[in-house]
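Colleague: Predicted model follows, preceded by the sequence.
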Amino acid sequence: MSALPSTHDPDQRKRLMAAGIGNFMEWFDFAIYGFFATAIGANFFPSSSPTASLLSTLAVYGVAFLMRPVGGMVIGAIGDRRGRRFALMLSVVSMGVGTAMIAILPPYTAIGVAAPILLVLLRCVQGFSAGGEWTGSAAFLVESAPAHRRGLTASVIPTTAALAVSVGAGVALLVETTVPAAAIVSWGWRLPFLAAFPLTLAGLYLRVKLDDTEVFRAIQARGAVSDTPIRAVAQTQRRSIAISFGLSAITVLGFYYIATYVMTFLITTGEMKRFPALTVVAIGAVIYAGLCLMMGAWSDRVGRRPVSLLGGAGLAVCASRPSF
């Protein structure tokens, strides 16, 4: 964790570690589904067409994204009522349990149509907790950070998410180079999902030892904790909500391109083998993580608006395809 913002405050370092490691675990669990989409499709969506099986698996991957804003609102509201610490513990436990249950979920050949239905439900749990994790961790870190280091501190969240994707790709490479191909389809794909249980325990242990932020404790002391935080925000912060949605839609585009689509594109369209494709994803995610820290630190110096505008412009330029 040496890449995290340095501080002489031991409590701040503990908060960074708890939020960063827990967030890493959450996104490792979330990302490995995509790296084993072919094997998962063979187990839960058997079809005479490998393409149809893969598309069904990726569709279930997409279902989790529909649950992310729901998780962000619900767990965020819980954090506003019960505290950031409780919200962080809830998100890490729900993600760990959902991922571990995928690891032991019987295939279609064993329980029939119940298998894909349960897989969809468990992916919904993962998406719900992932949305709550990003929301809760960001609020916790920003409220705990010194005013002049909020950008750098908040960058720990996307940084650890990107590192989780990189490590997930590395784990997929390890499994594919040590487990026979037939065994990967039958049981090898389950190994990274089983790692969710000890990771969950580690993340929960770190978060149980946290104290709530001074900001939340001050709100409690004033008796100003809202019983309906979603309604209160919707009534008073509509413009801020709209801006936040717009910025999020732009900024996460690059991350999800690396984390979800690029490997499928490299293999199916670019006709690249899985090993080099996974290597590209792992390296790309590490570069993304480093840039998150750099941009977070830069935003503390020049402001959030210039950095956001630069990022949006960069995505527009990189996404455009030259006609020559």
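Modeller: Received it, and whenever you're ready, just let me know what you need.

Colleague: From now on I want contacts and neighbour counts done on CA atoms only, so please keep to that.
Modeller: Noted.

Colleague: Chain neighbours aside, what residue packs nearest to residue 125?
Modeller: Nearest non-adjacent residue to residue 125, counting by Cα to Cα, 6 or more residues apart in numbering: residue 98, 6.0 Å away.

Colleague: Is the one you found in a helix, a strand, or coil?
Modeller: Assigned state for residue 98: helix (three-state reduction, DSSP: H, G, I helix; E, B strand; the rest coil).

Colleague: can you pull the contacts of it?
Modeller: 122, 123, 125, 126 (Cα atoms under 8 Å, 6 or more residues apart in numbering).

Colleague: does residue 323 count as helix, strand or coil?
Modeller: Put simply, residue 323 is coil when judged by three-state DSSP.

Colleague: Give the buried residues for the longest helix seen in the chain.
Modeller: Ordering each helix of the chain by length in residues (DSSP state H) puts helix 50-82 first. Judged by neighbour count using 16 or more other Cα atoms under 10 Å, the buried positions of helix 50-82 are 53-54, 56-58, 60-65, 67-82.

Colleague: here's the one I want to compare it with:
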Amino acid sequence: MPTSDVSTPPVHVTESAARRRAIYAGVIGNFIEWYDFGLYGFFAVTISVLFFPASDPTAALLSTFAVFALGFLIRPLGAFVFGWIGDRIGRRASLLAAVILMSLSTVLLGLLPTYASIGVWATVLLVALRMFQGLSAGGEYAGATIYVVEHAPRGWRGRYGSLSPAAVGVGTATAAVVSLIVTSSLTEADLSSWGWRIPFLLSGPLGVIAIILRMRIEESPEFQAVRDSGQVESAPLAEGFRVAKKSMATVFGWNMLNGVSFYMLTGFTVAYMMKVSELTYTASLSALAVALLFYTCVSPFYGLCVDKLSRRQVAMFSSLGMAAFAPLAFFLLQQQTFASSLLALMGIAFFAAGVTSIVAVSMVDLFPARIRFSAGAVPYQISIAVFGGTAPYVATWLGGTSVELAPGYYLALISLIAASVAWFGFKGVDENTNAELIARSAEGVEQ
């Protein structure tokens, strides 16, 4: 008697219906994942008081950002685990497990007792839940992006890929708006007592919706072809290191900028605007929400450019543009006006959207389907962990030095490094010209 397999699609649907379901399931998963993950950064100040009591508020805030970084350091393990599931069992199984883990972890965080209630155990449990969130995030973005792009019609990979960063922008912006509504509607005492929990608890019903959608999707056509041909890899990551080291290094190098730019924007700028720009929490969070919605709107534009131009052209524009704008952005933030701060954030968001648009297609363009999830997700998440997870901490430390624009100079330096990676790593790589590269990888020829 046949046994049930979570990777087996429940029903057969037409190709167009399968694409629609793939888009919905991938987009909502990324939306929820970054709604959940973004909340921690937006409530950093509150969390620092409730879980890291200290006589020095800056020290407490730095401890909070250190735990923020810890959630990233576990991501490579999540990429390995969920990548193995995605390349061995199927994309569908991996995506379903990832969104369940993230939603459950976030709801539990919203129920967590504070330091005043259970002492140091509150901090320990907070760290544990952040690690589970990081484990889930390690497989979500790469997996959902790969799954959606694998459903794209020929010549549409960039546009399909742009849906992932757009969903991330909407999810993070929604977290900002919900946080803003909660904080502006409650007194400081109520916020610290119970109000901060509401945005985290909302992850529950959102997660249920995502789980239902992902239970109804079919396997991606490219992985199904791998399975049908009997080419499923038993150790996809090891095979990636054997035949695709250059591509993995390219993903790692490019994502330095992706991690620093996006997480400096979402995990650092609110606290920075409150301290340096002397804006209220409401004004700071409002500026970030607008910038994230702008990020969402320009992502499809970049997706179209990726399809119509070369990957390298879009990568060079966004990285060099970020390098030039980053110091100016922090100069604008120091002008202590809402308009200048908003302009600074929107500028960073504009170039960050271009950076992320390349991420979406590179993990498909650079690797054959049989190792794609593992070989793409692991270097992506290692880079995000090292550079993205530490971005708020590093930026906070640099912001306290005598060099006023130090955080901007750091972002500019990372941008220039990423530009050099793009120049060499994306040369000749696009949907139409990378057939030889993929063929060589399939034959086991080292890049």
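Modeller: That came through, no problem. Predicted, not measured: the structure shown is a model, and the values here were computed from it.

Colleague: Could you list every helix and strand in contact with the longest helix of the first structure?
Modeller: Applying 3 or more Cα pairs under 8 Å, 6 or more residues apart in numbering; DSSP states H and E, we find helix 50-82 of the first structure packed against helix 10-35, helix 37-44, helix 84-103, helix 114-144, helix 229-236.

Colleague: what's the matching residue for the residue nearest to residue 125 of the first structure over in the second structure?
Modeller: Aligning on TM-score structural alignment places residue 98 of the first structure opposite residue 105 in the second structure.

Colleague: ok, residue 391 of the second structure - contacts?
Modeller: Contact partners of residue 391 of the second structure, counting by Cα under 8 Å, 6+ apart, are 259, 260, 263, 264, 267, 268.

Colleague: picking that back up, from the contacts of residue 98 of the first structure, which is closest to residue 10 of the first structure?
Modeller: Checking the contacts of residue 98 of the first structure against residue 10 of the first structure by Cα to Cα gives residue 126 as the nearest, at 31.6 Å.

Colleague: Against residue 240 of the first structure, how distant is that closest one?
Modeller: Computed as Cα to Cα, to the nearest Å, the residue 126 of the first structure to residue 240 of the first structure distance reads 27 Å.

Colleague: Which parts of the stretch 251-400 of the second structure are strands?
Modeller: Here the stretch 251-400 of the second structure has no strands by DSSP state E, counting those that start in this stretch.

Colleague: Quick check: which element contains the residue lying closest to residue 93 of the first structure once chain neighbours are set aside?
Modeller: In this structure, residue 93 of the first structure finds its nearest non-sequential neighbour in residue 200, 6.3 Å apart by Cα to Cα, 6+ apart. Per DSSP states H and E: residue 200 of the first structure is located in helix 196-208.

Colleague: elements contacting the helix or strand that that helix is followed by?
Modeller: The helix or strand immediately downstream of helix 196-208 of the first structure is helix 214-221, counting by DSSP H and E. Other helices and strands packing on helix 214-221 of the first structure, by 3+ Cα pairs under 8 Å, 6+ apart, are helix 114-144.

Colleague: The helix it packs on maps to which residues in the second structure?
Modeller: Alignment of helix 114-144 of the first structure against the second structure: residues 121-151, by TM-score structural alignment.

Colleague: Could I get the buried residue list for that stretch?
Modeller: Applying a neighbour-count criterion of 16+ other Cα under 10 Å, one finds 122-123, 125-151 buried in stretch 121-151 of the second structure.

Colleague: before we move on, the earlier item: report the angle between the longest helix of the first structure and helix 114-144.
Modeller: Calculated by axes from the mean of the first three to the mean of the last three Cα atoms, to 10 degrees, helix 50-82 of the first structure forms an angle of 40 degrees with helix 114-144.

Colleague: Where does helix 50-82 of the first structure end up in the second structure?
Modeller: So helix 50-82 of the first structure sits over residues 57-89 in the second structure, by TM-score structural alignment.

Colleague: Ends of the matching stretch, what's the gap?
Modeller: For stretch 57-89 of the second structure, the end-to-end distance is 47 Å (Cα to Cα).

Colleague: chain center to it: distance?
Modeller: Distance of stretch 57-89 of the second structure from its chain centroid, counting by Cα atoms, centre = their mean, to the nearest Å, is 11 Å.

Colleague: Distance from the match of helix 114-144 of the first structure to the middle of the chain?
Modeller: Put simply, stretch 121-151 of the second structure sits 9 Å off its chain's centre (Cα atoms, centre = their mean).

Colleague: now do stretch 191-208 of the second structure
Modeller: Relative to the centre of its chain, stretch 191-208 of the second structure is centred 21 Å away, using Cα atoms, centre = their mean.

Colleague: contact partners of stretch 250-270 of the first structure?
Modeller: By Cα under 8 Å, 6+ apart, the surrounding residues in contact with stretch 250-270 of the first structure are 31, 34, 162, 165, 272-274, 277-278, 281, 284-285, 288, 308, 311-312, 315.

Colleague: From start to finish, how long is it in a straight line?
Modeller: OK, stretch 250-270 of the first structure end separation, Cα to Cα: 25 Å.

Colleague: what do you get for stretch 192-199 of the first structure?
Modeller: Length of stretch 192-199 of the first structure, first residue to last, Cα to Cα: 11 Å.

Colleague: what range in the first structure matches stretch 183-197 of the second structure?
Modeller: Using TM-score structural alignment, stretch 183-197 of the second structure pairs with 176-190 in the first structure.

Colleague: Okay, buried residues for that stretch please.
Modeller: In stretch 176-190 of the first structure, counting by 16+ other Cα under 10 Å, buried: 176, 184, 185, 188, 189, 190.

Colleague: Then stretch 150-167 of the second structure?
Modeller: Buried-residue list, stretch 150-167 of the second structure, by 16+ other Cα under 10 Å: 150-152, 156-167.

Colleague: do stretch 251-261 of the first structure as well
Modeller: 254, 255, 258, 259, 260.

Colleague: between the residues you listed, which is nearest residue 39 of the first structure?
Modeller: Nearest to residue 39 of the first structure among those: residue 260, at 15.7 Å, using Cα to Cα.

Colleague: Report the separation between the residue mapped onto that closest one from the second structure and residue 230 of the second structure.
Modeller: Superposed on the second structure with TM-score structural alignment, residue 260 of the first structure falls opposite residue 267. According to Cα to Cα, residue 267 of the second structure and residue 230 of the second structure sit 44 Å apart.
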